[in-house]
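Visitor: The sequence and its predicted three-dimensional model are supplied below.
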Amino acid sequence: MTYQENVEKWLHSTDLPDYLRQELEAMDKKTKEDAFYTNLEFGTAGMRGYIGAGTNRINIYVVRQATEGLAKLVESKGEEAKKRGVAIAYDSRHFSPEFAFESAQVLAAHGIKSYVFESLRPTPELSFTVRHYGAIAGIMVTASHNPKEFNGYKVYGEDGGQMPPADADALTGYIRAIEDPFAVQLADLGESKASGLITILGEETDALYLEELKDININPELIKEFGRDMKIVYTPLHGTGEMLARRALAQAGFESVQIVESQAVADPNFSTVASPNPESQAAFALAEELGRQVDADVLLATDPDADRVGVEVRQADGSYWNLSGNQIGALIAKYILEAHKQAGTLPKNAALAKSIVSTELVTKIAESYGATMFNVLTGFKFIAEKIQEFEETGNYIYMFGFEESFGYLIKPFVRDKDAIQAVLLVAEIAAYYRSRGLTLADGIDEIFKEYGYFAEKTISVILSGMDGAAEIKKIMDKFRDNAPSQFNSTAIALTEDFQELTATDGQGHVEKLTTPPSNVLKYTLADDSWFAVRPSGTEPKIKFYIATVGETLSEAEEKIANIEAEINAFVGQ
């Protein structure tokens, strides 16, 4: 079906709400083409897109279609699966409550039970809820850290992790087989609540999750002595972190926590920030302002669905340093392993997991403690799969997992990134360095001095629409077929193609990769620098990851600048 035919189908639907009809009628030709030329696709973590009319937008019809596909997947697993039901949560974005409850109504029309939160809740709590209630699946309505124009729909498996590839592929097949999203049936909301097909969750589930958080902190005595009066500023950036982070910090014994109250209000427009992304220092502007007022040691920010956390630390001159996702990961890994070693509780078969585009600094830290690092594809579901494997085989004990994109998981009662857990542990780590008369910045410097000066940079290039998708493919093909033999005057020692599942060394010897296939290319240079290229799984972006190591931080950063310039030149040829 052409995009013009799709547009006509929507315009002739008698059920189309006025707000979508008016938006559609006001679109120019180029906007219509982008909104209807394809269907919004499932990627590494579900689907995400601009809110609005169209098959390539997120709206009630796209959500109904996705949920109808999920209902058919659940039905394929039998009556017991339908009784186990689906847990549903949502963040503070436009249409999030509508998308969540409409999903529940679609499921109810199939006789599938659902557990829906009464109001916004974090992604990690949704993961916990799937596991606690024994649900067969979960839905999280969120666009994570994207701007206000976006929303999204993430699907979880019964382990509480993002749906693994086999089920995700089956779900995609069911969704694509639905030819008319306007024909998807919805059960009556009131009747479904009365019959028990839709159960509303609230404080009782919050209390269960908060109880699990009591085991996150490793050294309560350290917190009592050095963390109780340590000044912390926290901002939920208008999102779901407000529901739990403040309570979790108080529960752990951090008594001097200041909240950026103007950003504790759930606001779908994220009116105090250009983008609610804790990876960006710009999102910390109000937290820094409050931090200077109260002389805060550390600033913490979570994104709207509270699965990512950003950290800033006060430096000697009073300014705040915005830590990278890799630096936060290094601090957490080092502290977990060192604290357990000192307590005599570090297992011999300790294991950590990270994405293939995250820093090798944490690998070196893990190895120094006799722990094993597992590298997995981007997408936290692959870390969740490793945790499940460890539990089933007993070969390893999970200690920590992370992605460079500011996602961390300490305890596996959740099977996705958990910023609430990370907030608690980063606060404890800050207290640990404070007990030594140091800051988190000093901690990073200690790690660099011990393991080497590692630097990383992620470059995201937005390429929207049909032309953008073609350009992304062109760039990937160019690297795959004609990549240079060296960067920064350093030979490429290993080329890993995760789509072809090949690892080719500098002499042309090829070995088989064991990960699932994914459209990622990674080049390791002879000096242990590396860079990777991959299209985003949920956004119209192509990403370049560059990582280097040097004798000094400035040397490592100079290498990054050189490699970035050569990548730009190669892409632009």
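Guide: Arrived safely, thanks for sending.
Visitor: C-alpha only now, for contacts and for neighbours.
Guide: OK.
Visitor: can you tell me the distance between the two ends of stretch 406-413?
Guide: Criterion Cα to Cα, to the nearest Å; first-to-last residue distance in stretch 406-413 is 19 Å.
Visitor: Please apply the same query to stretch 503-515.
Guide: 12 Å.
Visitor: again with stretch 264-284
Guide: Using Cα to Cα, first and last residues of stretch 264-284 are 13 Å apart.
Visitor: May I see the buried residues of that stretch?
Guide: 264-270, 273, 275-279, 281-284 (16 or more other Cα atoms under 10 Å).
Visitor: what about the closest residue in space to E428 that isn't next to it in sequence, how many residues close to it?
Guide: With Cα to Cα, 6 or more residues apart in numbering as the criterion, E428 has its nearest non-adjacent residue at 6.3 Å, and that residue is I223. A total of 24 residues lie near I223 under the criterion other Cα atoms under 10 Å.
Visitor: my guess is I223 meets E255, correct?
Guide: No. The pair I223 / E255 is not scored as a contact, 10.0 Å apart, by Cα atoms under 8 Å.
Visitor: helices and strands around the host helix or strand of L208, which ones?
Guide: Assigned by DSSP states H and E, L208 falls within helix 203-213. For helix 203-213, the packing partners by 3 or more Cα pairs under 8 Å, 6 or more residues apart in numbering; DSSP states H and E come out as helix 123-132.
Visitor: The helix it packs on versus helix 203-213: what angle between them?
Guide: For helix 123-132 against helix 203-213, the angle by axes from the mean of the first three to the mean of the last three Cα atoms, to 10 degrees is 100 degrees.
Visitor: next helix or strand past helix 123-132?
Guide: Helix 123-132 is succeeded, C-terminally, by strand 137-141 (DSSP H and E).
Visitor: Name the residues that touch that next one?
Guide: With Cα atoms under 8 Å, 6 or more residues apart in numbering as the test, strand 137-141 has contacts from 85-91, 96, 99-100, 123, 126-127, 130, 151-158, 160.
Visitor: Mind giving me the ChimeraX command for buried ones among those residues?
Guide: Of those, the buried ones go into a single ChimeraX selection, burial set by 16+ other Cα under 10 Å:
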select :85,86,87,88,89,90,91,96,99,100,123,126,127,130,151,152,153,154,155,156,157,158,160
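Visitor: Below is an additional structure, to be compared with the one above:
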Amino acid sequence: MEAGWARMNDLIIIQASQGLCAYVVKNVKDARSRGVVVGHDHRHHSEKWAKLTAAAFIDQGVPAYFHDGQDNGYKVYWENAVQIIEPHDKGISASIREQREPRSLNIESLASSPLLRKYDEMAYFEYISSLCLYKSLNAQTALKFVNTSMHGVSDPAMFKAFELFGLPQYIPVVAQQKPDPEFPTVKFPNPEEKGALDLAIATANEAGADYILAQDPDSDRFAAAEKGPDGKWIQFTGDQLGTLFASACLEKYKASGKPLSKLAMVASTVSSKMIEAIAHAEGFKFAECLTGERAALLAPYCLREQPLAAGFKYIGNTALTLEHEGYEVPFGYEEAIGFMFGSLLRDKDGVAASLMFAEFVVTLQKAGKTASTHLKELYERYGYFQTSNSYFICTDPPTIDTIFARLRNYDGHAAPGGTPHYPPTLGGLAVTRVRDLTVGYDSGNAPSYRPELPLSSGHMIQFRAEDAAGGSKITLTTRTSGTEPKIKYYLEGSGKDANAVGELLRKVVQELSDVWMEADKHGLGKP
């Protein structure tokens, strides 16, 4: 919390809430009788800001259903229960600018307002229960799970969810079990970060556990690790978990007897293309969608048009669109360990993902397999996929513009009329498709050459390359960050041989740095 337009503070919360309220009242039928849900988590000032948000709505006669223990940062969901996209994001931004004069709000008297109502959590646990398929099998398992909530809010929900699934209770990482906004045991409270699972691993080794489950502090993301036969822990990447979940959803759908042509799954454009390969092999639909930035600050939305929610909004809305087209969409994910299940909740949920993973490995054990051995089988069946994601640090926006301008006019060969010309090869493979979501160009979508995905507000270009035989393939997405001074890249190689794919990725990373980004010339930093 700091003063200023580019910081989180009471004024920014009040302005954003006033603008959002005005927009909701204007655009949602019966908003003053239906009300809004407001939640928060345990981080510093979170409860106060949630109360200010509720007070801003109550001040205008809109009931607020107050729910302790949700997410922080000001995510906005529309009445379809999915994070907002156009036109609501721009409409809300405009409304915030019109509501900058802060009204006086008294949160001390909030508790006595008849418009403040307690949120009923039963609907959420009904959703969790609906995901359970093998309750009796779960109850018989000998598998041991360790769980860490990473000093966050997930432990009470996880405890109840394990009961609903019939699973033997997990062993908690006691030092990280209760909410603590200081996150004292980790350098950064993200289960993806190196060392973040050290305490969980120590707890699991002591308890003789088989799997580690982890949720991030606001409980919307999920990570997992498996104890290998050599005693070492295998931590799965977001893409590996996405592949495992997709295979589970596919087998469940096959067992239902429904036509595979009506099944669809969704992933962000920077996620692995392995589900795409599975979809082509099995005959169901795969849809990719634009990735979203995690918006940590509200201030920019008071000053200029930018999305008010991010991350999973495109995945959830793409799933809804596919449903309207007649598809069943049981799963969607992003590589940053965000996973969505079923049709009742179109957002990432760490608790749901934890339970789906736990039940899945129970069924695998009954078949004599583990998550890692099953993943190996999937690689053998559909091809080996390996990712290498990282970033370059650049604090000078004009330099970033120069780098991307060169990629669009590679070696000065842009065609007359403004048609871009991109690098023709990558890692010795021929570039077969370029999709530039900044200028609106897709070489694979003739004759319009317009991309089907929405355009990005920053630089974002995706390249696909492969060898002449189609055996080795590369997908590279490079984009700027809206919240950090970074040029991010998401790189994936695929082929039949894991060692060959690994060597190809190393070659591409070096070429990306030396040739495409000209890292030394531009003084780009590396993590």
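Guide: Yes, it's here. Remember, predicted model here, so these are calculated numbers, not experimental data.
Visitor: Any idea what the TM-score comes out to?
Guide: Overlay of the two chains. TM-score (TM-score structural alignment, normalised by the length of structure 2): 0.86; 481 aligned residues with a Cα RMSD of 2.2 Å.
Visitor: in the helix holding L208 of structure 1, what counts as buried?
Guide: T205, Y209, L210, L213.
Visitor: and what of stretch 501-520 of structure 1?
Guide: In stretch 501-520 of structure 1, counting by 16+ other Cα under 10 Å, buried: L501, T502, A503, T504, D505, S518, N519, V520.
Visitor: And stretch 234-241 of structure 2, what's buried?
Guide: For stretch 234-241 of structure 2, the neighbour count (16+ other Cα under 10 Å) marks Q235, F236, T237, G238, D239, Q240, L241 as buried.
Visitor: Take these and keep only those in helices.
Guide: G238, D239, Q240, L241 (DSSP state H).
Visitor: Using JSON lines, lay out these together with distance to F57 of structure 2.
Guide: Output for these, formatted as JSON lines (distance: Cα to Cα, whole Å):
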{"residue": "G238", "distance to F57 of structure 2": "37"}
{"residue": "D239", "distance to F57 of structure 2": "40"}
{"residue": "Q240", "distance to F57 of structure 2": "42"}
{"residue": "L241", "distance to F57 of structure 2": "39"}
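Visitor: Which of these sits closest to R408 of structure 2?
Guide: Among these, D239 lies closest to R408 of structure 2 (Cα to Cα), at 28.8 Å.
Visitor: Tell me the residue in structure 1 aligned with the closest one.
Guide: Applying TM-score structural alignment, one finds that D239 of structure 2 aligns to N326 in structure 1.
Visitor: Could you report the distance from the closest residue to that match other than its chain neighbours to R434 of structure 1?
Guide: Nearest residue to N326 of structure 1, sequence neighbours excluded (Cα to Cα, 6+ apart): E404, at 5.0 Å. Distance from E404 of structure 1 to R434 of structure 1, counting by Cα to Cα: 25 Å.
Visitor: Give the burial count for the residue mapped onto the residue nearest to N326 of structure 1 from structure 2, as a bare number.
Guide: Using TM-score structural alignment, the equivalent of E404 of structure 1 in structure 2 is E335. By other Cα under 10 Å, the residues close to E335 of structure 2 number 22.
Visitor: contacting residues around E335 of structure 2?
Guide: Going by Cα under 8 Å, 6+ apart, the list of residues near E335 of structure 2 reads T237, G238, D239, G242, S268, V270, S271, S272.
Visitor: Now check structure 1 for the residue matching the last one.
Guide: Matched across to structure 1, S272 of structure 2 falls on T359, judged by TM-score structural alignment.
Visitor: isn't that match right next to N326, touching?
Guide: Yes. Judged on Cα under 8 Å, T359 of structure 1 makes contact with N326 at a distance of 5.9 Å.
Visitor: and the gap between the spatially most central residue of structure 2 and A500 of structure 2?
Guide: Nearest to the geometric centre of structure 2 sits G338, at 3.8 Å (Cα atoms, centre = their mean). Per Cα to Cα, G338 of structure 2 is found 29 Å from A500 of structure 2.
Visitor: Do I have it right that R21 of structure 1 meets L11?
Guide: Yes. Using Cα under 8 Å, R21 of structure 1 is in contact with L11, at 6.8 Å.
Visitor: how close does L299 of structure 1 get to I383 of structure 1?
Guide: Distance from L299 of structure 1 to I383 of structure 1, by Cα to Cα: 27 Å.
Visitor: again but with E389 of structure 1, I slipped
Guide: 10 Å.
Visitor: how many neighbours does the residue lying closest to L303 of structure 2 once chain neighbours are set aside have?
Guide: Once flanking residues are discounted, L303 of structure 2 sits nearest to R97: 6.8 Å by Cα to Cα, 6+ apart. Neighbour count of R97 of structure 2, defined by other Cα under 10 Å: 18.
Visitor: does R97 of structure 2 sit in a helix or strand, and which one?
Guide: Using DSSP H and E, R97 of structure 2 falls in helix 88-98.
Visitor: Could you list every helix and strand in contact with that helix?
Guide: helix 10-27, helix 299-303.
Visitor: And the contacts of the longest one?
Guide: The one in question is helix 10-27 of structure 2. Residues contacting helix 10-27 of structure 2 (Cα under 8 Å, 6+ apart): 5, 31-32, 49, 52-53, 56-57, 60, 91-103, 298-299, 301-302.
Visitor: Structure 2: matching residues for stretch 157-164 of structure 1?
Guide: Under TM-score structural alignment, the match for stretch 157-164 of structure 1 is residues 78-85.
Visitor: Pretty sure I128 of structure 2 sits against A161.
Guide: Yes. I128 of structure 2 is within contact range of A161, at 6.8 Å (criterion: Cα under 8 Å).
Visitor: any idea how far Y490 of structure 2 is from the match of E404 of structure 1?
Guide: 10 Å.
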